[in-house]
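Chemist: only the shape, not the letters, is given here:
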């Protein structure tokens, strides 16, 4: 009996290894990050044409898998992240899930610090990946409180933690420069007039935008932000329901010198667009994706002569069952405090914002 089982196992082992070597099997779930499809959003014959990268096809269902694979692997290569270190990161959901999955697979303990007002699905997924969660007050636009908590913990025990800090880690935009952008360029054969993306960490717009502009300087880049929290266009803070973007500050990873314009989208516009694209095209996407698509529609109305507008389907809508996207509203206590922009952000906005087109 034992020899028969061993023989079958050997046969299966040979079959798998031979197929893997032939490129038919992924050796690891990490091999499935990237190479996402490009989806046409506009109806046939519609102008401008809107296309979007289906980032929900990544293992944890969002584009954040790309950046954590890159940030963690680069930190290991440099010797900054070693066995025994604890990875601690701030997130409002997608980043935390990606960090938990990739960090856990590599054998690290992972702690995610996040605002308590985020969707239940995000929290459950992060815990399912084996990570711990520390909650801070507020919602999406109170992410700065999570970051302060992390900074205090790291300052107290600097040898214990490795802090990726997606908002200012240059390996974040590098991930998109190396993978997302070349994929998009190849899929469109370079036929892009505008790339737009909602701003969370700033890595997507910066990484993709830099790559595209190096190849065709005439390509325009538009940052997208919540109408209720127009930090870039109006330097104002406010709570909103577009989870994953609009954190109430200008991230260091957002290269303002690359930006040509800013488009604001309200929470209701974003939610409505997510619902509509699900109904009309079968794409179950999150609220930040609805924000991108609503922004693309606004840009198309403002500039109907454009040829191709490219954007991102950031994540799957399956992470939002307990959110306003599915009609669930919960009260989030937002702490009262001063929301002043830092001096560097003010100087950068003073320098670049006057040249931007603002679309509301």
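Modeler: Sure, I can see it. Quantities reported herein were computed from a predicted structural model and do not represent experimental measurements.

Chemist: from now on I want contacts and neighbour counts done on CA atoms only, so please keep to that.
Modeler: Noted.

Chemist: ok, which stretches of the stretch 151-300 of the chain are helices?
Modeler: Using DSSP state H, counting those that start in this stretch, the helices of the stretch 151-300 of the chain run over 171-175, 181-188, 203-215, 231-234, 267-281, 287-302.

Chemist: show me where the stretch 101-250 of the chain has strands.
Modeler: Ranges of strands within the stretch 101-250 of the chain are 109-115, 132-136, 161-162, 194-198, 220-226, based on DSSP state E, counting those that start in this stretch.

Chemist: angle of the last one against helix 287-302?
Modeler: Between the axes of strand 220-226 and helix 287-302, defined by axes from the mean of the first three to the mean of the last three CA atoms, to 10 degrees, the angle is 130 degrees.

Chemist: other SSEs contacting strand 220-226?
Modeler: strand 194-198, helix 203-215, strand 261-265, helix 287-302 (3 or more CA pairs under 8 Å, 6 or more residues apart in numbering; DSSP states H and E).

Chemist: what residues does it touch?
Modeler: Contacting residues not belonging to strand 220-226 are listed as 193-199, 205, 209, 213, 231-232, 240, 242, 245-246, 258-267, 291-292, 295 [CA atoms under 8 Å, 6 or more residues apart in numbering].

Chemist: quick one, that strand and helix 203-215 angle?
Modeler: Going by the same axes, to 10 degrees, strand 220-226 makes 170 degrees with helix 203-215.

Chemist: quick one, which of the contacts of strand 220-226 are buried?
Modeler: Among the contacts of strand 220-226, those scoring as buried are 193-199, 205, 209, 231-232, 240, 242, 245-246, 258-267, 291-292, 295 (criterion: 16 or more other CA atoms under 10 Å).

Chemist: just put the helices and strands packed on strand 220-226 in CSV and tack on distance to residue 331.
Modeler: Formatted as CSV, those follow (distance: least, CA to CA, whole Å):
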stretch, distance to residue 331
strand 194-198, 24
helix 203-215, 30
strand 261-265, 22
helix 287-302, 18
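
Chemist: structure two is appended below for comparative analysis:
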């Protein structure tokens, strides 16, 4: 019989497939390693199995025990799948930005899912890692997997992913491109390939533009399971032990928009339905390949399936709402009402833990400058020049309401509901109808996931008025 004794035997051994360069480039060929074809649907299956097996060997995890982990989803799914196959209970702590599909997958495996706010500093007791550690410590037989510091994470890729790529390319691989999240994939795979090639293979990390790994300011971004967010209140940003920086030769930052449009192209033009971090990796790999000759060979790791992101990255309405789609250039769009210079500046935000006095000072400054004395408030402090992601809105601060409040009061006690959000690519007429129906005086204009302006019904009416001097598409969006 051609069969397996256990699902665990189907982890890894994923295929390589050649990608078509957009426009038919003359650079090096790019081969994608399709990790979503592993048994559990992601590259994290490998570390889920390895970490559990190492914990069994060491005695840290015993029969009837509970596997506990903090994750954005894929590692949790890998651990939950292995735990189910081996008879363990699983508890997974996720940030609230994780997709609904990931949460549903975990529950399907029988895992208990604990959702906590994302975007918290590392020292916050409610940070997902701290919550998971407490659960493990307070659970009889509990074991905290700790992918960020567990040596079995990079070791899994040194023992499996690297050798597979070397064998599949017959040792011809010259460049490896991978996202950096916990750092385990790129560290373990890259180390094996460098050792096997005598140092010939170059290792390139693909990273969201905002991620601190590649020099970004650490603000929130939209590609899940890649990069590193750094909260402004973080006193010391301790990077994962599983990330071995000496293995990586270069880091390439990739904007969210480029990553998300890349995965949509891969699905529609190559039949590859992959997640957002795959878009980050492929965008970087294509850049690398374009500067190489045909005798070189690039391998890029695609970590997971796009089926986990159908409600987000492959949903046109979601993409429009967050300003990642440009809409119809033949009709007026929301972005056409925002001056070009204003679109390049981040919209100021207030910290919801500020005092009324601090908020009033900011609102009065806006009023004196002729701007609307209204500001969104977010659940995290925002340094000058930084743009928080719009889903973090906690409410709206208005001059009229705060003027009657005690100056020392917390701003959070005097907030109006969050303002509606309108992506720059939204049809202006439909956006006006939506704003009027909401009854809100203003909306936040969103481009590439970040607030760039405030707009009211009058601004949209002016754009839509005949001979208003705003030609559709004039914004270039």
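Modeler: Cool, got the structure. Owing to the predicted nature of the structure, the values given are computational and were not obtained by experimental measurement.

Chemist: fetch the TM-score of the aligned pair.
Modeler: The TM-score (TM-score structural alignment, normalised by the length of structure 1) is 0.81; 314 aligned residues with a CA RMSD of 2.5 Å.

Chemist: before we move on, back to that, will you turn the helices of the stretch 151-300 of structure 1 into JSON lines that also has distance to residue 225 of structure 1?
Modeler: JSON lines is the format used below for the helices of the stretch 151-300 of structure 1 (distance: least, CA to CA, whole Å):
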{"stretch": "helix 171-175", "distance to residue 225 of structure 1": "18"}
{"stretch": "helix 181-188", "distance to residue 225 of structure 1": "21"}
{"stretch": "helix 203-215", "distance to residue 225 of structure 1": "12"}
{"stretch": "helix 231-234", "distance to residue 225 of structure 1": "8"}
{"stretch": "helix 267-281", "distance to residue 225 of structure 1": "10"}
{"stretch": "helix 287-302", "distance to residue 225 of structure 1": "8"}
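
Chemist: for residue 347 of structure 1, find the nearest of these.
Modeler: Checking the helices of the stretch 151-300 of structure 1 against residue 347 of structure 1 by CA to CA gives helix 231-234 as the closest, at 12.1 Å.

Chemist: please give the element, helix or strand, for residue 446 of structure 2.
Modeler: According to DSSP states H and E, residue 446 of structure 2 maps onto strand 443-447.

Chemist: what range in structure 1 matches that strand?
Modeler: Taking TM-score structural alignment as the measure, structure 1 aligns no residues with strand 443-447 of structure 2.

Chemist: can you check what angle separates that strand from helix 256-270?
Modeler: Relative orientation of strand 443-447 of structure 2 versus helix 256-270 (the same axes, to 10 degrees): 60 degrees.

Chemist: tally of neighbours for the corresponding residue of structure 2 for residue 255 of structure 1?
Modeler: Mapped onto structure 2 by TM-score structural alignment, residue 255 of structure 1 lines up with residue 244. The number of residues packed near residue 244 of structure 2 is 18, by other CA atoms under 10 Å.

Chemist: OK, contacts around residue 244 of structure 2?
Modeler: 183, 184, 187.

Chemist: if you set the cut-off to 6 Å instead, what comes out?
Modeler: With contact set as CA atoms under 6 Å, 6 or more residues apart in numbering, residue 244 of structure 2 has these partners: residue 187.

Chemist: do the same with residue 239 of structure 1
Modeler: residue 141.

Chemist: need the counterpart of it in structure 2.
Modeler: Using TM-score structural alignment, the equivalent of residue 239 of structure 1 in structure 2 is residue 220.

Chemist: what do you get for residue 296 of structure 1?
Modeler: Aligned partner of residue 296 of structure 1 by TM-score structural alignment: residue 285.

Chemist: one more: residue 94 of structure 1?
Modeler: Matched to structure 2 by TM-score structural alignment, residue 94 of structure 1 sits across from residue 74.

Chemist: its match: neighbour count?
Modeler: Residue 74 of structure 2: 26 neighbours (other CA under 10 Å).

Chemist: picking up where we left off before, I'd like the distance between the match of residue 239 of structure 1 and residue 155 of structure 2.
Modeler: According to CA to CA, to the nearest Å, residue 220 of structure 2 stands 29 Å off from residue 155 of structure 2.

Chemist: again with residue 134 of structure 2
Modeler: 26 Å.

Chemist: go on, residue 13 of structure 2?
Modeler: Note on residue 13 of structure 2: its distance to residue 155 of structure 2, by CA to CA, is 16 Å.

Chemist: same question for residue 302 of structure 2.
Modeler: 19 Å.

Chemist: of those two, who's got more company?
Modeler: Using other CA under 10 Å, the more surrounded residue of residue 302 of structure 2 and residue 155 is residue 302, with 27 against 23.

Chemist: what's near enough to touch the equivalent of the more buried one over in structure 1?
Modeler: Aligned by TM-score structural alignment, residue 302 of structure 2 pairs with residue 313 of structure 1. Going by CA under 6 Å, 6+ apart, residue 313 of structure 1 touches 52, 53, 54, 55, 289.

Chemist: having no further points to raise, I will conclude here.
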